[in-house]
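>>> I'd like to go over a predicted model; first the sequence, then the structure.
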Amino acid sequence: MSSLNCKTTICVVCLGKPKYRCPGCRVPYCSVSCFRNHKGDSVHLRNLLLNPHLRELMVNLDQGNDKAKLMKAYMQEPLFVEFADCCLRIVEPPQDEDS
């Protein structure tokens, strides 16, 4: 837990000062509530990645020559959009309106 003493470390959910790390992925979080939010997003992402069609899209995107063109096409696929939204919620959690 010594790495949590770093002044630049923030909770992945609320951006507060973390006290703990997720046992699964080691990201910092500050409370049980934040852990539950993080865990819910992680489970959702994991379930999305089990979908063979999404996995095929991801491989094609990774191996494709024109990634911008592929991204534009894939953003028309509801499954890919759901995946992208889930990733964005994890990377940059929505801020509360009243903060």
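Arrived safely, thanks for sending. Quantities reported herein were computed from a predicted structural model and do not represent experimental measurements.
>>> CA only for contacts and neighbour counts going forward, please
OK.
>>> The protein: strands as residue ranges?
Counting by DSSP state E, one finds strands in the chain at the ranges 20-21, 28-29.
>>> let's bring in a second one:
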Amino acid sequence: MTSVKKCEVCNENNFKYRCPQCRLIYCSVKCYKQHKEVCKPPLKIEGEKPTKPVLELQKKESLEEEGEITGDGSEDETETKDKVPIELLQKLEQSSEITKMLENPHLRAMMENLYNSDNCGLDVSHAMQEPIFTEFADECLKIVQPQNTDLHSIL
């Protein structure tokens, strides 16, 4: 899929973490502490769309902190049509089946690679070739779109 990126603080080790404020990638507590001293969250421009799509199912907490999941009604009709309401995201979080599936290290590695991907669309297409990922996606859709219970019928 994608190559592993280096820590943006020390430029020596592969990154393991991402700053929740500015999304910078870093490898250790030492690098985090160094970065924290100079960290400045990016300025949000009203109406600006994110440059990299973020999978809402992966980082619900991150999205809430960054204000991307809101109920302020400022989105236009096409944007709200594809957004998952917070109530359904909470159902995903509470699902014992999803929790059980996420215990699989292969699925977790795939999800991490997708989250860190520079080309999410292509990498999701590759992931959809893996049965473990399609089962996970189907289970998520059963919760957020109960009327469409099979991902393959949508595609």
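Thanks, I have it. If you're wondering where the values come from, they're calculated on a predicted model, not measured in any experiment.
>>> quick one on the thing from earlier: columns mean neighbour count and distance to Lys67 of structure 1 on top of the strands of structure 1, output as CSV?
Formatted as CSV, the entries for the strands of structure 1 read as follows, by neighbours: other CA atoms under 10 Å; distance: least, CA to CA, whole Å:
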stretch, mean neighbour count, distance to Lys67 of structure 1
strand 20-21, 18, 34
strand 28-29, 26, 32
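>>> out of those strands, which comes closest to Glu92 of structure 1?
Each of the strands of structure 1 has some distance to Glu92 of structure 1 by CA to CA; the shortest is strand 28-29, at 13.6 Å.
>>> Let's have the strands of structure 1 in a markdown table, adding distance to Lys69 of structure 1.
Supplementary listing: the strands of structure 1 in a markdown table, determined by distance: least, CA to CA, whole Å:
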| stretch | distance to Lys69 of structure 1 |
| --- | --- |
| strand 20-21 | 38 |
| strand 28-29 | 35 |
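>>> Counting by contacts, list what the longest helix anywhere in structure 2 packs against.
Of all the elements of type helix in structure 2, the one with the most residues (DSSP state H) is helix 131-144. Using 3 or more CA pairs under 8 Å, 6 or more residues apart in numbering; DSSP states H and E as the contact definition, the elements that helix 131-144 of structure 2 packs against are helix 86-94, helix 96-101, helix 105-115, helix 151-154.
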